[in-house]
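Chemist: Give me a 3D structure for the following:
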Amino acid sequence: MRRDQVPARSDWRARVEALGFDFHTLEGAYWVEDGCYRFEQHEIDLLEAVGDELHAMCLDAVADVVRGGDFEWLGLDGVAAGLIERSWRAGECALYGRMDIAWSGVGSPKLLEYNADTPTALFEASVVQWHWLEDTFAGRDQFNLLHEALIQRWRELMPEGATVHFAGCLQVVEDHVTTDYLRETCAQAGFRTKLLDMSDIGWKDGRYVDLQDDAIATIFKLYPWEWMLDEPFAIHLAKAESRWIEPAWKQVLSNKSLLPLLWERHRGHPNLLPASHDPRDIEGAVVAKPRFGREGEGVCIHDRGTDFANAGVIYQAHAPLYRSDFGYGLIGLWVVGDDAVGLGMREDVSPVTGNASRFVPHCFG
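Modeler: Next comes the predicted model:
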């Protein structure tokens, strides 16, 4: 694994915009055209195997939480618990997720967190970096089966002839592109789709409806479950027949209290870091993370653990990210269904990866 410089395509802006990637420049450069991360085949094989194993461990953890009713330990109230139990026991299946992994190519990859409810940077990982590879021939291949896997997953999730609604905060360009891309994969799988903003979801005659008063039978929402529960329409969630993707049980996996839960179950596992709700349980440098934070929000790195715990915060042993002259590199390991199927690299001058951290393409071979 290494970070390389590569020649930029002379017309790269026009090329990525033609794909629908209009946010290649956010607070400065977001898409990195003149660099890439190179892996060896055995490194990709290792990451794939690690992703599959960690995902299976996470599903076992959800089953344990539902069986034991340990929702308060996760900071989840009775309403959230009821939705989780119902969706898990009904066997509602998930679409996708992204594990954030710290690894330098030496030692064992370490799980930092699981973005299992509303992961973004998907379009960049699935489509944009694949076209970069085809244009540049920078490497022989890329760990990127995302597009094909998503199409196949829709066919596994949905009955023939179904209509799927897609909702998100459409005024946010990244959310709009991600939602629209997933809608396109669903359409390519052979299903009818409808797009709407979260604010356009209504309730009429005992069912959720869209702006045309069409019933919402199945809906993908790029919107966190903890925000959903604060919406006015949340009072109907327990009785509505609508099926949500991602399902409500994803609240367990997207909750950073998952990290101490996994550590308690698999203490010493090579791909896990010590984690706890009490910083005194962690030796050496520690990372404090809000239970429901996203995109690096509220994450702090301390040289050593503090002497007191803050409510709603988990503490995890610090695992250094891959570091080069260009910054810190974070591995995003994509899971579709139950399989690790792709990789996306984020990079920042800060060791905390945030919303505007750069996306860098990768290749191997």
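
Chemist: Every contact and neighbour count from this point should use C-alpha atoms.
Modeler: OK.

Chemist: In which helix or strand does residue 80 reside?
Modeler: Under the criterion of DSSP states H and E, residue 80 resides in helix 78-89.

Chemist: Check which element follows that helix along the chain.
Modeler: Sequence order places strand 96-102 as the next helix or strand after helix 78-89, per DSSP H and E.

Chemist: Now do that following strand: which elements does it pack against?
Modeler: Other helices and strands packing on strand 96-102, by 3 or more C-alpha pairs under 8 Å, 6 or more residues apart in numbering; DSSP states H and E, are strand 110-115, strand 327-336.

Chemist: quick one, which of those is packed in tightest?
Modeler: Mean neighbour count (mean count of other C-alpha atoms under 10 Å) peaks for strand 327-336 among these, with a mean of 24.

Chemist: Show the residue spans covered by the strands in the stretch 51-200 of the chain.
Modeler: For the stretch 51-200 of the chain, applying DSSP state E, counting those that start in this stretch gives strands covering 96-102, 110-115, 163-168, 192-197.

Chemist: helix or strand right after the last one?
Modeler: To tie it back to what came earlier, the one meant is strand 192-197. Later in the chain than strand 192-197, the nearest helix or strand by DSSP H and E is strand 202-204.

Chemist: and that following strand, what does it pack onto?
Modeler: Applying 3+ C-alpha pairs under 8 Å, 6+ apart, one finds that strand 202-204 contacts strand 207-209.

Chemist: Now do the contacts for residue 167.
Modeler: Going by C-alpha atoms under 8 Å, 6 or more residues apart in numbering, residue 167 touches 179, 195, 196, 197, 198, 219, 220, 221, 222, 223.

Chemist: quick one more, to check against the first:
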Amino acid sequence: MKRVAIAERPNWKALADEYGFAYAMPDGQRYWDERAYYQFTLHQIEKDIEEGTEELVALCGEFAGRAVRDEEYLRRLNIPSIYWDWLAKSWQRHDKSLYGRFDFTYDGTSPPKLLEFNADTPTSLYEAAVFQWFWLEDRIKAGALPKDADQFNSLHDKLIARFKEWPKSGLFHMTAFSEELEDRKNVEYMAECATEAGHRLVLIDIADIGLSRNGQFVDLQNRSIDTLFKLYPWEWLIHEEFGSAMPASNTIWIEPPWKMLLSTKAILPELWKLAPNHPNLLECYHEGDPAASSLGSSYAAKPIFSREGSNVEIRRDGVVLAAPEGPYGDQPRVLQALAPDVVFNGMRPVLGSWIIDQDPAGMGIREDAGLVTGNTSCFIPHAIVG
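Modeler: The predicted structure is shown next:
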């Protein structure tokens, strides 16, 4: 694994505009950065990243099967009891999941270590699936990369194939808080994939979803919402005014209700408890657990529902090295052993290993000079060479 400097395409900004990558430079700041790329060998991808991802998929499945009736765990996630049977039935029915993203730290030599699992509403999908693939093709054509260079990236094709698994008899609705540009653009990309899979798509803002008198969810044209992809977190949705109507509705939800079990950093200590010393896990405990004393005074304290690195506190030998502000400071936290400090040319990469259903499907890399990957961290392409 290397971080390799490379000339950027002179027209990449125009290409981003042409392809609808509207958040490539939010507020004039680089988010997409192709002045470097991360180079991997095929062995590193197949043996470390893909196999590590498969291991964690299996562990998460084993844990979900145990947690689905664990009332203590459900309370810890602040899931009201009115949803417990619905969640359990969703798991027992094997309601279909679309995707997820495991975030790793990895140095190219040691096994990748899990930082967190984005099981419900992962973003950075378009740039991982499409824009970095176009970058790879363009760099090969220009002779900047070898002709046999490749990428860990079957996301686009696997997304389309997975969307074909849902019923096509009615309309397929997709929603997000559309004022958030990145969320809206990720949903628009997924809508293109679903359309290619044969669905009739309706895009709707989360605030425009209504509830009919007979307890069914409808859109602004009063059409029944039979299948709904939501880029909106379960931990918010179940506390919305209309949330209590969800279990009795006929809507098929993507991600399914059982994903509530996994879409939280609270799974990190549970996975460690299930598989202590697993090579892909970092030691982790719920804050207040006496066993957490084994971490000493060096750890990462993470609110269980924080996003984009907000309110994550990094301590080393009792000294706070980073503590980005955010709205999640009043949440329960987990304490996770510090990951190895992997640095390439002054930058710290986090590898997002995507799954479609349960299958490893691609990778996107975010990097930052700081200790916490946040909203302003850059996305860097990758290539498999050798």
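
Chemist: Which one, of the helices and strands packed on strand 96-102 of the first structure, ends up nearest to residue 72 of the first structure?
Modeler: Residue 72 of the first structure lies closest to strand 110-115 among those, at 19.7 Å (C-alpha to C-alpha).

Chemist: before we move on, back to that, list the contacts of the helix holding residue 80 of the first structure.
Modeler: Applying C-alpha under 8 Å, 6+ apart, the set of residues contacting helix 78-89 of the first structure from outside is 63, 66, 69, 71, 229, 237, 238, 247, 248, 249, 250, 251.

Chemist: likewise stretch 245-256 of the first structure?
Modeler: Stretch 245-256 of the first structure is contacted by residues 58, 62, 74, 80, 83-85, 87-88, 92-96, 113-117, 218-221, 225-226, 258, 289-292, 314 when judged by C-alpha under 8 Å, 6+ apart.

Chemist: quick one, helices of the stretch 101-250 of the second structure?
Modeler: Using DSSP state H, counting those that start in this stretch, the helices of the stretch 101-250 of the second structure run over residues 125-126, 132-141, 155-163, 181-196, 234-237.

Chemist: how about residue 339 of the first structure, what's its partner in the second structure?
Modeler: Under the alignment defined by TM-score structural alignment, residue 339 of the first structure corresponds to residue 359 in the second structure.

Chemist: Residue 319 of the first structure now?
Modeler: Checking with TM-score structural alignment, residue 319 of the first structure has residue 339 as its match.

Chemist: And residue 251 of the first structure, by the same measure?
Modeler: In the second structure, residue 251 of the first structure lands on residue 260 (TM-score structural alignment).

Chemist: Return a ChimeraX selection command for the buried portion of the contacts of stretch 245-256 of the first structure.
Modeler: Under the burial definition 16 or more other C-alpha atoms under 10 Å, those of those that qualify are selected in ChimeraX by:
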select :58,62,74,80,83,84,85,87,88,92,93,94,95,96,113,114,115,116,117,218,219,220,221,225,258,289,290,291,292,314
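
Chemist: Just send the helices of the stretch 101-250 of the second structure back as CSV, with distance to residue 295 of the second structure too.
Modeler: As requested, the helices of the stretch 101-250 of the second structure are exported to CSV (distance: least, C-alpha to C-alpha, whole Å):
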stretch, distance to residue 295 of the second structure
helix 125-126, 34
helix 132-141, 38
helix 155-163, 37
helix 181-196, 36
helix 234-237, 29
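
Chemist: can you pull the contacts of the match of residue 339 of the first structure?
Modeler: Listed by C-alpha under 8 Å, 6+ apart, the contact set of residue 359 of the second structure reads residue 54.

Chemist: Select, out of the strands of the stretch 51-200 of the first structure, the one closest to residue 150 of the first structure.
Modeler: Using C-alpha to C-alpha as the measure, strand 96-102 is the one of the strands of the stretch 51-200 of the first structure that comes nearest residue 150 of the first structure, at 8.0 Å.

Chemist: Read off where that closest one ends up in the second structure.
Modeler: Taking TM-score structural alignment, strand 96-102 of the first structure hits residues 99-105 over in the second structure.

Chemist: same deal with stretch 112-119 of the first structure?
Modeler: Going by TM-score structural alignment: stretch 112-119 of the first structure matches residues 115-122.

Chemist: ok now that stretch, how far from the chain's centre?
Modeler: Its chain's C-alpha centre lies 4 Å from the corresponding centre of stretch 115-122 of the second structure when counted by C-alpha atoms, centre = their mean, to the nearest Å.

Chemist: residues making contact with it?
Modeler: 99-105, 230-234, 255, 259-260, 262-265, 268, 282, 339.

Chemist: counterpart of residue 154 of the second structure in the first structure?
Modeler: Residue 154 of the second structure maps onto residue 145 in the first structure, by TM-score structural alignment.

Chemist: State the distance from that match to residue 187 of the first structure.
Modeler: Note on residue 145 of the first structure: its distance to residue 187 of the first structure, by C-alpha to C-alpha, to the nearest Å, is 18 Å.

Chemist: mind listing what's buried in stretch 188-196 of the second structure?
Modeler: 188, 189, 190, 191, 193, 194, 195.

Chemist: Onto which residues of the first structure does that stretch map?
Modeler: Using TM-score structural alignment, stretch 188-196 of the second structure lines up with residues 180-188 of the first structure.

Chemist: with the second structure superposed, average distance for that stretch?
Modeler: Mean deviation of stretch 180-188 of the first structure relative to the second structure after superposition (mean C-alpha distance after the TM-score superposition for the first structure): 0.7 Å.
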